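Enquirer: from the sequence below, what's the structure:
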Amino acid sequence: MLTLEVMPPLMFGGLVLFLLIGFPVAFSLAAVGLFFGFLSIELGFFTTAYLGNLPLRTFGILSNELLLSVPFFTLMGAILERCGLAEDLLEGTGQLFGKIPGGLAYAVIIVGAVLGAITGTVAASVIAMGMISLPIMMRYGYDMRIATGVIAASGTITQVIPPSLVLIVLGSQLDRSVGDMYAGAIGPSVLQVLLFLGFIAIVSIVAPHKVPPLPDEALGPRGWPLYWRVLKGMVPSVVLIFTVLGTIFMGLATPTEAGAMGVVGAILLAIINRRFTWPLLRQAMGSTMRITAMVIFILIGATVFSLVFQGVDGGRWLEHLLSHLPGGQTGFLIFVNIFIFFLAFFLDFFEIAFIIVPLLAPAATALGVDLVWFGVLLCVNMQTSFMHPPFGFALFYLRGIAPKTVRTSDIYWGALPWVGLQLILVLVVILWPQSVTYFLQPGTGVDPASVRIEAPPPPPDSGEEGPVFR
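Expert: The predicted structure is shown next:
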């Protein structure tokens, strides 16, 4: 006879089984949730009226104004991706740094950060920079593992640097404002760019033959014409992104309104650069529609699953399990980061955000961990999902556009140092919470004292073991 106590682990195990078999995530979530929902009604754990909340929750998702910012920011990025912005930025910046060892790698990282703030998609950044810079790096003698690694890693900056779609989704799941999430992510995104640049600087000193400078014949005219070319390609884009983020930070616009303004700015930039066409707009809108539909379907499936999971006291079961790990906050943070790191081998960041994060939030709150800091920490961790050999999507994108002479093993081995750098950033965020809190307004976000690594007080002796079920 099934009891209420065994239902949460059975639901979780059933979901894992469906995902391992390979069923689509959105439908796996909904199927598991509905199956255990009807089973719970038959067993008397809750009534049919409880499942009557499902249409209301689904309507709440579809009418959520915050989630409307997802298609706006996606459309903004899709327009800028298709109007040749990456080519202009990378070509000019590559010429600017080309005379020094590692110059092309520096250019890829810097342009990757700018494109990440503009396009918001890893695929766009990796494919654009791979098609432009990889042939040049191969032609002038770059080590293949360094070349492929820096291209794939620079594309993943997109996940952390505002206005990241991941931060919007995490903010909605953790019930925190997107402005706070963006402000908290500024420090880690800057630190990540500095870590990547520092790694290339070390390689250029220790093994300069792996990152040679461009020869003189490959360099164009220097001086103010080159500087003007770089500024002309970068300044309008940077102004657009600072305008979008600035209106959010100053409270002048909601994320949805700022996203709509960003779309208008992207169209104006494309018109100014004489790249705007109606087919370009249709392609961008089609890409936006597919991404938005995927996000909404996953979110609806996650809502079905979470409603039933909470109905069988799954929240209490998981909170009890996580809040009683050895070491208090330390044990919780270690477990969560290792869990997310390995889960990212198999699940996309949207799936992790919709399935796992709502289950972790109550335990984090119970342990006194501020959810803005926690969300940024998870965002930094989840970006490693794009660099995991052999399943990282950034590696797949790069493999798809790389010449056949580039070995897959070089792409995989080249990714490992950058995964290590991303994990170093996870440690920095844990040990130095001010990297997240510094840009937050007073009274919001994280109080550094709230993320002290210390054990929670022992629970009162209630005479019971385990979670208290209804």
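
Enquirer: all contacts plus neighbour counts: C-alpha atoms, from now on.
Expert: Will do.

Enquirer: excluding its backbone neighbours, what's nearest Met76?
Expert: Residue nearest to Met76 in three dimensions, not counting chain neighbours: Val263, with 4.5 Å by Cα to Cα, 6 or more residues apart in numbering.

Enquirer: swap that for Ala361, please
Expert: Leu174 is the one closest to Ala361 (Cα to Cα, 6+ apart), at 6.6 Å.

Enquirer: gap between that neighbour and Ala353?
Expert: Using Cα to Cα, to the nearest Å, Leu174 is found at 9 Å from Ala353.

Enquirer: looking at these two, which is more packed in?
Expert: Ala353 (26 against 19; other Cα atoms under 10 Å).

Enquirer: mind checking which helix or strand that one is in?
Expert: helix 349-355 (DSSP states H and E).

Enquirer: how far is that helix from where the chain is centred?
Expert: Computed by Cα atoms, centre = their mean, to the nearest Å, the separation of helix 349-355 from the middle of its chain amounts to 10 Å.

Enquirer: and for stretch 384-393?
Expert: 13 Å.

Enquirer: burial count for Ile352?
Expert: Counted with other Cα under 10 Å, Ile352 comes out at 18.

Enquirer: please name the residues that touch it.
Expert: For Ile352, the contact set (Cα atoms under 8 Å, 6 or more residues apart in numbering) comprises Ile340, Leu343, Ala344.

Enquirer: out of those, who's nearest Gly315?
Expert: Ile340 (18.3 Å; Cα to Cα).

Enquirer: quick one: the closest one from Gln422, how far?
Expert: Separation of Ile340 from Gln422 (Cα to Cα): 13 Å.

Enquirer: need the contact list for the residue nearest to Met76.
Expert: Phe72, Phe73, Leu75, Met76, Ile79.

Enquirer: want to put them side by side, so please do this one too:
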Amino acid sequence: MSGYIALLMFAAVCLTLMLGYPVAFTLAGTALAFAAGGIIAGVFDASFLSALPGRLFGTVNNATLIAVPLFILMGVILEKSRVAEELLASMARVFGRLRGGLGISVILVGTLLAASTGIVGATVVTMGLLSLPSMLQGGYKPSLAAGTICATGTLGQIIPPSIALVLLGDVLSSAYQQAQLSMNIFNPKTVSVGDLFIGALLPGLLLVALYMVYVLVVAWLKPEQAPPAEQEPVPASELLKGLVPPLLLIAVVLGSILVGAATPTEAAGVGAVGALLLALAKGQMDFSRLREVSRDTMEVTCMVFMILIGAALFSLVFRGFGGEELIHHFFEQLPGGVLGATLVVMLIIFLLGFILDFIEITFVVVPIVGPILLAMGLDPIWLGIMIAINLQTSFLTPPFGFALFYLRGVAPDSLATGAIYRGVIPFIIIQLSVLVALWMWPALATWLPAQLAR
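Expert: I've put the predicted structure just below:
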């Protein structure tokens, strides 16, 4: 009976979030309310809550999670110092004279921005403000312009180095160890954030390539929808000045992780310092802007860790009510074994992506279903990449996709909401195709980490 109370608690959290209450306090408040009611009714053991201080200390003491505020700082500096704006202008000058060239520029710059911020809302809003007016004025079909920006903004879920992958890697590592202990493996292996970064590289680059192919095909078949820009050639030195520094920064951060020269946390520190030096060199950083950058970084970091605290309390109470055992039993009874269980989990995560951000799903849902699926024999890197692309697709899907709402908030009134919805459909098909390919060929996510581990 208490297991069903856990499911009722989960439903209560979703309902409360839909009413607009803050995520962190919704998770913690709902968990405490149900725990108090369960203690009074005699169906909840209060001793479960005694593990909370140890969990919170372990979270704050987790060196991997230090990468989160550092990557956030790096992304905010690149955004506030107008480095992204200059990079877009430089890319547009390189590709603008080609049909579909401006769209290609938006995809490339959005990919770099998504990798540096890892936050869907920040990327979509920034690219919407920077590139949407240019694309519309350049004669691009509104739906194509909107779809390109929304799809590119969601790449922050999968392109490393990504905050989403940092958080997901940390949670999956704990879930993997828990799964191995449940199988009486008392020297459990771990999966690092760096492994997840490496595993996401090929699927992420495949998505970027398919996005660009789609824009080029549209420009070739229907030139009026993605015309070339009318502009004069610019000197190579001017282009290099705008392109090389941010590209070099991203390459150093990601390359140091891939070759094993630095941990994600160390690389995040290098990236944050590098972004600050880059902004200073461009004369785009003073004390006032630094204070603004620090404040924005602190706000996002506090949000992430408050959600983590609320999620830790929620998962403890959920487990105390026997919710984990109930879900484990449910998965065991599903037809199709591990295949059926994985399909159900992916569908649930996709639907939850309509009402929850990746942080909530990572901290609340993955700790519940992750150990069960991994105990069934799934590869943790493959599962992490599948979840990331699944959420990326959910955030792009009408009518509830977060990316659509973010762009709608900054787009001019002349851009119809229906055009935004129509524009993302081809990109959703591309993402689903990559998801199916990853399902059919798991080596897309597991081959490169295995090669670099040798």
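
Enquirer: TM-score for these two?
Expert: Superposed pair, TM-score by TM-score structural alignment, normalised by the length of the second structure: 0.90. Supporting alignment: 437 aligned residues with a Cα RMSD of 2.1 Å.

Enquirer: and the contacts of Ile352 of the first structure as CSV, adding secondary structure and neighbour count?
Expert: Output for these, formatted as CSV (DSSP: H, G, I helix; E, B strand; the rest coil; neighbours: other Cα atoms under 10 Å):
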residue, secondary structure, neighbour count
Ile340, helix, 20
Leu343, helix, 16
Ala344, coil, 23
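
Enquirer: and the helices in the stretch 1-150 of the second structure?
Expert: Remark: helices assigned in the stretch 1-150 of the second structure by DSSP state H, counting those that start in this stretch are 2-18, 23-41, 52-60, 67-80, 83-95, 101-117, 120-137, 142-153.

Enquirer: one more: the stretch 301-450 of the first structure?
Expert: 314-323, 329-343, 349-355, 357-366, 371-382, 393-401, 408-431, 434-437.

Enquirer: looking at the second structure, name the residue matched to Asp88 of the first structure.
Expert: Under the alignment defined by TM-score structural alignment, Asp88 of the first structure corresponds to Glu86 in the second structure.

Enquirer: and if you look at Phe396 of the first structure?
Expert: Match for Phe396 of the first structure (TM-score structural alignment): Phe405.

Enquirer: and for its match, the neighbour number?
Expert: 21.

Enquirer: and stretch 43-53 of the first structure, end to end?
Expert: Stretch 43-53 of the first structure stretches 19 Å from its first residue to its last (Cα to Cα).

Enquirer: what are the buried residues along it?
Expert: Buried residues in stretch 43-53 of the first structure, counted by 16 or more other Cα atoms under 10 Å: Phe45, Phe46, Leu51.

Enquirer: how much space separates the residue mapped onto Met76 of the first structure from the second structure from Ser131 of the second structure?
Expert: Applying TM-score structural alignment, one finds that Met76 of the first structure aligns to Met74 in the second structure. Noted for Met74 of the second structure: a distance of 21 Å to Ser131 of the second structure, by Cα to Cα.

Enquirer: before we move on, what about Gly283 of the second structure?
Expert: From Gly283 of the second structure to Ser131 of the second structure the distance is 23 Å (Cα to Cα).

Enquirer: show me which of these two is the more surrounded one.
Expert: More crowded of Gly283 of the second structure and Ser131, by other Cα under 10 Å: Ser131, with 24 against 10.

Enquirer: so that one makes contact with Ser105?
Expert: No. Applying Cα atoms under 8 Å, one finds Ser131 of the second structure not in contact with Ser105, separated by 9.4 Å.

Enquirer: who touches both of those two?
Expert: Leu88.

Enquirer: centroid residue for the second structure?
Expert: Gln157 (2.5 Å; Cα atoms, centre = their mean).

Enquirer: alignment lookup: it to the first structure.
Expert: Aligned against the first structure by TM-score structural alignment, Gln157 of the second structure finds its counterpart in Gln159.

Enquirer: contact partners for its match?
Expert: So Gln159 of the first structure contacts Gly116, Gly120, Thr121, Val122, Leu165, Val166, Leu167, Cys379, Val380, Gln383 (Cα under 8 Å, 6+ apart).

Enquirer: ok, 6 Å please
Expert: The contact partners of Gln159 of the first structure, by Cα atoms under 6 Å, 6 or more residues apart in numbering, come to Gln383.

Enquirer: against Met137 of the first structure, how distant is it?
Expert: Counting by Cα to Cα - Gln159 of the first structure and Met137 of the first structure are separated by 25 Å.

Enquirer: all the helices of the stretch 151-300 of the first structure, residue numbers only.
Expert: Under DSSP H, counting those that start in this stretch, the stretch 151-300 of the first structure gives helices at 165-174, 178-206, 224-249, 255-272, 278-311.

Enquirer: which of these is buried the deepest?
Expert: helix 165-174 (a mean of 23; mean count of other Cα atoms under 10 Å).

Enquirer: from the chain's centroid, how far away is that helix?
Expert: Distance, centroid of helix 165-174 of the first structure to centroid of chain: 9 Å (Cα atoms, centre = their mean).

Enquirer: quick one: contacts of that helix?
Expert: Ser177, Val178.

Enquirer: mean per-residue distance, it versus the second structure.
Expert: Its matched residues in the second structure lie on average 0.7 Å from helix 165-174 of the first structure after superposition (mean Cα distance after the TM-score superposition for the first structure).
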